[in-house]
Structures are given as structure tokens and as C-alpha cells.
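Trainee: Got a predicted structure here, sequence first:
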Amino acid sequence: MHTVRLLLATTKYDEQIINKRFHAVSHIHNVLVKHSKKCLKKLSCDKEYQSLKAEYSAILKKNKISKEERAYKKQISRRMAEIVKGHGLSEYSFQAYIKICARQFRGCLSSQQVQKEATRVWRGAEKILYGNGHELHFKKFRDFNTICGKTNTNGVKFYKNAYFIEWLGLNIKCRLPKNRDYIIKALNSDISYCEIERKMFPNGWHYYVVIYLKGDAPHKLSTAENNDSITGVDIGVSTVAAVSENEVILKELAPRCKVYNRKIEKLQISMDISKRISNPDKYNPDGSIDRSNHEKWAYSKTYLKKLNRLKSLYRQKKAYIKQSHEEIINGLLEQSASFIVEDMSFKGLQHRAKKTERRKEAADIKQKDGSFKKVYKYRRKKRFGKSLNDRAPASFITILTRKANLYGGNVYKADTRSFRASQYNHVTDDYTKPELSERNKLVGGHKVQRDLYSAFLLRNSNKELNKPDRAKCMCEFDRFLKLQNCLLTEMKENGISMKQCFGF
């Protein structure tokens, strides 16, 4: 399945109607959230369910489970599912519940659009029941960006011949870009369903129709289709290194994200000042928020304009990161359509470190009497949350997988624990764990950049993808050295540096 997004040529009247419909969706969503919270609370008070849940988790914790225990576990699972459904916690129960509430919005939203919103809330409740979810949250009107359907016959209908949409009395034309050849090719497929999307710009909301079409998207690149070679990709928190047969790449992910961060920070400070001026009674003398004051917040027109601008900046940052990833991936696809990457959990890198440890080096701390004392300070527990938010390496892998599959290739994931690309040396055939700050290493008397060498090892992995193939590495190493030295020399001449990641 692929998508095409077209800008809608809306009038002021159209925008007013669409805004009313987004208000209707937000109301339906929050009514369902309230209902699901009640159902989940009743379930948590169900003594039978809680006892069965305790038995089920006790069986799962055992190292070995007998056949009798497996059969009993299935019985418990069935009974728990019955209790969950009995409390109204299912997709169809949510859809049936909201049916009555949605009658007042019959002229605004179709039945399938209401059902789709119920399905979205159910996905959140499902994560709490069976995944790692903790709590369902109510959403503000500004946070709703899409109204989705299920088919092209109910709700939003897109007409290919005239390039316009029909949506419960609204007929809106679509604006086509200047280079429309790709869009015309993409629209040749059968339409699955449509959704209305809105994006915030400095001058207000812009509205789009997103058309979901069956089949694969048309191909833009032709060089990768008949290329059978494999590229090794070492994806880091802030950088990406790739080694193919004839090229090596070492690039920073989304290098201009800091520009957007500075703009966002500056605007947030300005907004905070504006909010404090408009609400002097909501703050304590020390500047903290007065929690005992439950009056409504007052927002000036200037503040609301800045709020729109802030949302627009976040949209621009997100679009820039995606575009930056697409450009790098298109360059990789010119070399090959198949890739080997390490199976990393970027979500785990977001969390703070669990262990409380002290630094290895002592720092001189000045005392009150003027003397200095050496103290081993505690290590920071913060990890890579901010960098992951700015660089989005997981999104890079997702886009790479989608595009590789489109061009007949694939993304193969090596087992990180057994492979240990950053620790292996193919010349000595041993593993040495380096410090995170060490960006270069010696291999056979040659200085290699650590990320590029990891990508080289991934490219030359064995069939099981659990360790490097030493024979392949020995054969390909000289060519890799030539390509690496040429790349690093060119980067240094052009002033491209990132010492904490590249080593120069």
C-alpha cells in the first residue's frame, strides 16, 4: 500500500465546516477515553480477573512449563478474555457504545469515521491490557490532525478524473503540484480509503487529503533494481555509516536540527513571558506555578499566534528530519537494494541509566576555607533521549526497510549481542570492548574509523548474521581502507567534522 497527499483548495466556509468536524472527532475521542477508563477501573477491581492474572504471570515466570501447565494456562487465558469482554473492553464494544453519542454528529461524520476513531482508542486500551501501556490520556482539540475512514465510498470520496473530494455535502478541489507525473502514476492504483489531514503553518491550518492506494508506489530510482550487492549500515544515535562494494558513507543524521531547536527554545521563552504577564495570580513569588489557584488560564492573542508558530516549527522540524533521511537513503539505494544492520532497541537508549556510579577521574572541588578536595563525582544518568528526538535513527531504519522492499531488496538484522561489531578485530580474531569516546581503532596496524569499520564487518557477515566472516573481511579489507582514506581526506578538506562521533 502507498499514499498520495494532495493540498485542498479550501474556502473560508470549507475551513469552518472542517473545523467543526475536527471538534466532533475530538469530542467522540474524549468520550471514548472516559468510557474506557471506567471499564479498565472496573476490571482492576474484579477479584476473579486479578487472581487469574496472578496465576498466569506465575506460570510465565517458570523456566520450564509442563504440558498440564500449558493447558491450564490456555484455560486461564480464555477465561480472562471472557472477563475483559464482559466489562465492555473490545473494539466492537467501543464502536457500539459510541454509536449513540455519534448521532448528534450525523451530518458531520460518517459511520465509518466514527468507527475508526473508536478503533484508535481501543488500540490504546489494548496496550494497557496486553502491552506496555500505562494510562489513556485525553487529547486537546489542537492535537487532532487526521479524520480517517475505511473505504472510498463512505465518508471522504476522492474522484480521480476531476481531482476533487466529496465529504458529506462538501465538494473541494485538490491542488496538484507542478511536477505531477509521479502523482498521476501513483493514482493509477485502486483506492483503498481516504483521510483528511491538517497541518499547522504560521498563517493557520492547511488541509490535505491523504489517499491510500493498493499495491506498491511507482519507482523513482532505477539503478538499484538490478543490483545484487549488499551494503552494511551501522546506525548510531546521531550518525550513519555505510559500506558498499564501491563506496563508503559517513554522515550526520539531520545536521540542521539544532537550528530548529534554537528557534523553538527562543519562542518558548517568549511564550512563557507572555503567559506570566497575562496570569500574574497563577504564580508564586519564587516564580513557580501556584497549584492552589484553580482559575482558568488567560491567553493573549499574541500568545495564541506564537502557539501556532510553535506547532508550525515542530512540523517543519519533523518534515526536515524525514527529508534528510530520504536523501541519504536514496543515495544508498543507488549502490544496492539489500542492507545488513544491527538489531538495536533505540527505545531502551531513551531511558535513564539504572545504576548509580561514580566517575573514574577525580575532580577538584573548592571548599569554604579555600582549600581543594578531590571528589569522584557521580556519573550522569541521562542517556540519549534528546539526540534520539533530534536525529530519529529508528525512523531512518523504518524508511530504509520500506524503500528496500519497494525495490526488491530487504533489510536484514544482525544479532547485536552475538555480532558485537564495535568490539571485533578480524586480524586478531578477538573482541575488545572500547570506550564510547574512542572513535578510532587499530586493525592490523591501520587506523580505521570505528563506525565505518562496524559497517564493513556487517557487510561481510556470515549467513547466520551472528558474527563476521573472517575470510571475507581479510579479502575485502584493503579495498575498504582505500575507500575509507579517500572519504576521510575529502571530509577534512571540506571542513566536515563532528569530533564526538566522527573522531575529527
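Mentor: Happy to help now that I have it.
Trainee: can we go C-alpha only for contacts and neighbour counts from here?
Mentor: Fine.
Trainee: Could you double-check that F504 sits in contact with G495?
Mentor: No - with contact defined as C-alpha atoms under 8 Å, F504 does not reach G495; the gap is 9.9 Å.
Trainee: Looking at those two, which is more packed in?
Mentor: F504 (15 against 10; other C-alpha atoms under 10 Å).
Trainee: What is the neighbour count of the residue lying closest to that one once chain neighbours are set aside?
Mentor: Spatially, and ignoring its direct neighbours in sequence, F504 is nearest to S497 (5.7 Å; C-alpha to C-alpha, 6 or more residues apart in numbering). By the criterion of other C-alpha under 10 Å, S497 has 16 neighbours.
Trainee: mind listing what G385 touches?
Mentor: Contacts of G385 were listed using C-alpha atoms under 8 Å, 6 or more residues apart in numbering, and they are L349, Q350, H351.
Trainee: put this beside the first:
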Amino acid sequence: MPRQNRSKTPSFIVEMPLVVSNKDAGVLSSRFEAGRQLYNACLGEAMRRQKLVKQSKKYQEARAFKKGKARTVAFKEVNQAYGYSEYDLHSYCTTIRNSWIGEHIDSNTAQKLATRAFNASEKVAFGQAKKVRFKGKNQIDSLEGKTNKTGIRWINETLVWGNLQLKPHLTTYDPVVTHGRHSRVKYVRLVRRRINGKTFYYAQLVCEGKPFQKPKNRIGQGVVGLDIGPSTIAIVSDEFGKLTLFASELKLASNKIRQLQRKMERSRRANNPKNYNPDLVNKRGQKKKGTIKKSRHSWNNSRSYQKVRTAKANLERKLAAHRKSLHGKLVNEILSLGDNIKLEKLSYKSFQKNYGKSVVKRAPGEFVLHLKRKAESADVNVMEFSTKTTKLSQTCHQCESVKKKNLSDRIHQCDCGIYCQRDLYSAFLAKFVDEKELLQANQARDAWLGSEPILYAAWRQATQTNLRLGGRVPSSFGKFPESERVAAKVLNVDARVLGCCTNSGEPSRGIKTF
């Protein structure tokens, strides 16, 4: 089941709020509901056809082939035999539109929903997902067209969809929005959002060309190495180093969210006692709340429950928007340092399993997607290399020895005299990984003399400045060695350093002088 490579022209998105009356809101609500039912129907049909494909003998024979052109052709023939393709699903959604759904959804929008459903089923076919999720009521919040000629269109500063004509609500001059309004529109996406219990609609114009670039966000030149963790990031370029938390300025409000969750649970238990098993008492006499019964239930949610749920959703929406803004600032900072960015290829699903709380708060995977998206629009190269061939956190560039470290070991200390914070050191080595995904240790040795004070300065700033964390320094940063000689070395005051104390109080084997 090979994917098709489609050449794409550069594009960017400009979002504008829409002025929607109560009458128009009712029409839009009906169309979103029709789109949801069309999507579910297409998704169910796609999964049915995929099941028939996998049960066929031709599919089993194709799996026995070696990877190559013959195997690809065999899979393609099986898919065609059972009508499992994007365009076959387009034909299926045409038959669905011969009903009341056709009164609300045009052909282009229907085909885009069919494509979305096919892509979701394809993830299961390729093993990228275990199952698909059908959309419940009010769970589809975006509809889009294919072109700006029919269906959902943007004409004369107005969103036109059938008999609907919606004007944008623009209050201030924004050069980003102005740039988008003067660009050619490929197609339009209509987005629905719920804020403080109210529904708002937005038009996202997918425009052709490059996005507007603010003068302060210029692209730099050079190589930048990154080392990404569940909640931290190390950035190293030729003249800059930084170790920080993702979205360090974000006020997490974890206690407030936990209070709202408990309040929601108490309200739900009080209004739906039949849906829960009876409470249990253990041997110590401690009472344990009953779990939800394993069956389908109808839930009675009170008005107070709905208010608390809205407050929780609004708080989480604000946190997500603030985190996204802070991610954008960090991405712009990285792009200003260089046009060739190198980082390890990591499994962010593994991060979610092992460091769930940190990932929920800091979202490293979302940051990497943001970085790739902006780098692509700015013609910046982002290279991800395998950790199996490089082993940056275990390798010493000076003596080229490889020594496995525990996750609790936050400092790279080698017998040859190299001493540095682990994440900063990995980001430094990432700069010297070539296209074959091999570390060029000789290049790292040549650059170490000038980069060592930069890494020490970044480490010192990360550990001795509170970074707006209320004085708390994350344990993953490691303990910076408290020594006046090291401080003098970072500030280039002393030309020679005779020694440095480690965080255990014992003298190190010597840091190279410069």
C-alpha cells in the first residue's frame, strides 16, 4: 500500500475571525453535523474495504514478496480489486450525498472529508495507529474545500459557501494578515472553536507563496545542534549556547486543573450513581470509590458539571495557546542562529509512555513539528539522524571512547579531561554529524577549544539563573561546579585554569587550558 508523492507549491495559512449571526450559526451547525456523519460513513466503508483486502489471498501472496517494485505493484492490484483507494472513496461519498447530506455539503467538501477518512484508515494499514476513531457529536470542527472556485470560497474579502456570505472581523492592522489577503488563495478552511462556552468561527486561507517574515525574525547562517529531552532542550551554534526548559515561562496551573477534575468527578458520581460499582473497603478500613461499570451508559450531566467542564476546557485552551506562542519564539530564536539544524531522531510516543507528565506540560513533539514546518517555509535544512549510529550522549570526541551512561548521569566526564553538561555536550556533537549519520570526531576536536567556554557559560546561566522558575533548577541540568576558577574561565578573565572541583567535591582530572 504505497503512498503517493505529490509535488506541492509553497503555501502558508492566514486565519481571520468571521462575523456570524445567530441564523448563520444555525446553518453552519447543521453543515458541520452533516460533515461529521459523512466522515463517519466514509471511515466505516474504508475500514470495511481494508479488512477485505487483508483477508484476500492476493494480499497474503503480496506480503511474501521482497521489498521492491513487484511487491508495490502486487499491493496496488489488490487495493484496486477491492476499491480501497482515495478516489474510490470519493465515488462512495458521492452516493452518500444523494440524500439529505447533499443539501448541506458540496462535492468538494465531501471529497476532502473522504480523503481525511482514507488517510485515517491508511495509518492503521501501515501500522502507524492501532485503530480509527469515529467522531461523536460536535467533534468535527473543521471543513475545507479543494479549490477556491467552488464550494467554500474566498471572494472579495468574503467567505462564500452556497447561500452563506460571511465577512471577516478585522479590528487592527496586522502585516501578516495583510500579506495573506493580497496573496492568491488556494482553498479555504472553515474552523469552529468554543471559547468560554460560546462558539466562534474562523476562516483559514491557505495561500500560495511564502509567509510574511518580520524583520526581527531573520534567518541566520551556520550549523545548529539540538538535543531534545522530555522537558528540556539544549541549543549550540558556533557562537551561542543555551540550556532551557520548553516553554519555561508557562504557568502550568496543575493544581487548579486537578481541583476542577475532582469537582467534575464528584458531580458526575452524584448524578449517575447507577453507572458506578459500589464502594469497596479494604482490610485497613479505607474506603475506595467504585469504578465505572463495564457497559454502555447514559450520563446525566448537571448544569454545574457543564460549567466546571467549560472552565477546565477554557483553562487548558489558554495554556495550550500560551505554550504554542512560547514554542514559536524558541523556533524563531533557533532559526536566527543558522540555516542547517541537526538533531537526533527520537520516539516521542516513547516519551509519552515514560515521561507522561513532562510531555503533557512541555510538548516536545509539538515543538519539533513546529520547527520543521517553519524551517520548510524558510528553506532551512532540518536533519534528523539515528541515535544508533551516533550515540552522542555516550561518545567522547577527544578519545573517541564510548561509555554507556545512566539517565541520572547528567554530566559527561571522561578520563581524557572532557567535562561538560550532558545535554549541551550532545548538542555540540550533533553539529558534526555528517549526511551518512556518522560523527566526525576530528571536526569536533578542532572546534572544541572555541566552543568549551560557550558551553560552560550556557551551563552556568541555566543553573545559576532561576529562569523564572521561582528559584528551582531542574535536576536534569546537573550541578554546575562551584569554583571561582571556573567562573573566571567562563568570563575569560584568567588565561589558565589549573583545576576544577566536581559536584562531589573531588578535583577533576583537569580541564584543558586555552
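Mentor: Structure received. Note that the structure is predicted; figures quoted are calculated from it, not measured.
Trainee: Next, the TM-score between them, please.
Mentor: Both chains were compared after superposition, and using TM-score structural alignment, normalised by the length of the first structure their TM-score is 0.82; 453 aligned residues with a C-alpha RMSD of 2.6 Å.
Trainee: Show me which of the contacts of G385 of the first structure is closest to F480 of the first structure.
Mentor: The shortest approach to F480 of the first structure among the contacts of G385 of the first structure belongs to L349, at 30.1 Å (C-alpha to C-alpha).
Trainee: Now do the SS call for the residue most central in space within the second structure.
Mentor: When the second structure is reduced to its mean C-alpha position, the nearest residue by C-alpha atoms, centre = their mean turns out to be E366, at 1.9 Å. At E366 of the second structure, secondary structure determined by DSSP: H, G, I helix; E, B strand; the rest coil is helix.
Trainee: again with I399 of the first structure
Mentor: Assigned state for I399 of the first structure: helix (three-state reduction, three-state DSSP).
Trainee: hang on, isn't it packed against E327?
Mentor: No - between I399 of the first structure and E327 there is no contact under C-alpha under 8 Å: 10.9 Å.
Trainee: out of those two, which sits in the busier spot?
Mentor: Between I399 of the first structure and E327, counting by other C-alpha under 10 Å, I399 is the more crowded of the two (16 against 10).
Trainee: For the more buried one, give its distance to M474 of the first structure.
Mentor: Shown here: I399 of the first structure relative to M474 of the first structure, a distance of 32 Å by C-alpha to C-alpha, to the nearest Å.
Trainee: residue in the second structure matching G503 of the first structure?
Mentor: G503 of the first structure maps onto G478 in the second structure when the alignment is built from TM-score structural alignment.
Trainee: And for its match, the neighbour number?
Mentor: Other residues near G478 of the second structure come to 20 when the count uses other C-alpha under 10 Å.
Trainee: For it, which residues are in contact?
Mentor: G478 of the second structure is in contact with R410, I411, Q421, T463, counting by C-alpha under 8 Å, 6+ apart.
Trainee: among the residues you listed, which recur in the first structure?
Mentor: Checking these against the first structure (both residues aligned by TM-score structural alignment, their matches' C-alpha atoms under 8 Å), the contacts still present are R410, I411, Q421.
Trainee: And the aligned partner of the last one in the first structure, how close does it get to C501 of the first structure?
Mentor: Translated: Q421 of the second structure. Using TM-score structural alignment, the equivalent of Q421 of the second structure in the first structure is Q449. The span separating Q449 of the first structure from C501 of the first structure equals 10 Å under the rule C-alpha to C-alpha.
Trainee: overlap in contacts of the two?
Mentor: Both Q449 of the first structure and C501 are contacted by R439, under the criterion C-alpha under 8 Å, 6+ apart.
Trainee: And the helices in the stretch 401-514 of the second structure, which stretches?
Mentor: With helices called from DSSP state H, counting those that start in this stretch, the stretch 401-514 of the second structure shows them at 422-430, 441-464, 484-490.
Trainee: Determine which stretch of those is the most buried.
Mentor: Per-residue neighbour counts averaged over each of those give the maximum for helix 422-430, namely a mean of 28 (mean count of other C-alpha atoms under 10 Å).
Trainee: what's the mean deviation for it versus the first structure?
Mentor: Superposing on the first structure places helix 422-430 of the second structure at an average distance of 0.8 Å from its equivalents, by mean C-alpha distance after the TM-score superposition for the first structure.
Trainee: tilt between that helix and helix 441-464?
Mentor: Here helix 422-430 of the second structure runs at an angle of 150 degrees relative to helix 441-464 (axes from the mean of the first three to the mean of the last three C-alpha atoms, to 10 degrees).
Trainee: Remind me what helix 422-430 of the second structure packs against, helices and strands.
Mentor: When contacts are defined as 3 or more C-alpha pairs under 8 Å, 6 or more residues apart in numbering; DSSP states H and E, helix 422-430 of the second structure packs onto strand 223-228, strand 232-236, strand 241-245, strand 340-344, strand 411-413, helix 441-464.
Trainee: contacts for that helix?
Mentor: Under the criterion C-alpha under 8 Å, 6+ apart, external residues in contact with helix 422-430 of the second structure comprise 225-228, 233-237, 241-243, 342-344, 392-393, 397, 409-412, 439, 444, 455, 459.
Trainee: Then stretch 95-111 of the first structure?
Mentor: Taking contacts as C-alpha under 8 Å, 6+ apart, the residues outside stretch 95-111 of the first structure that touch it are 20-21, 24, 28, 31-32, 114-115, 118-119, 154-155, 168.
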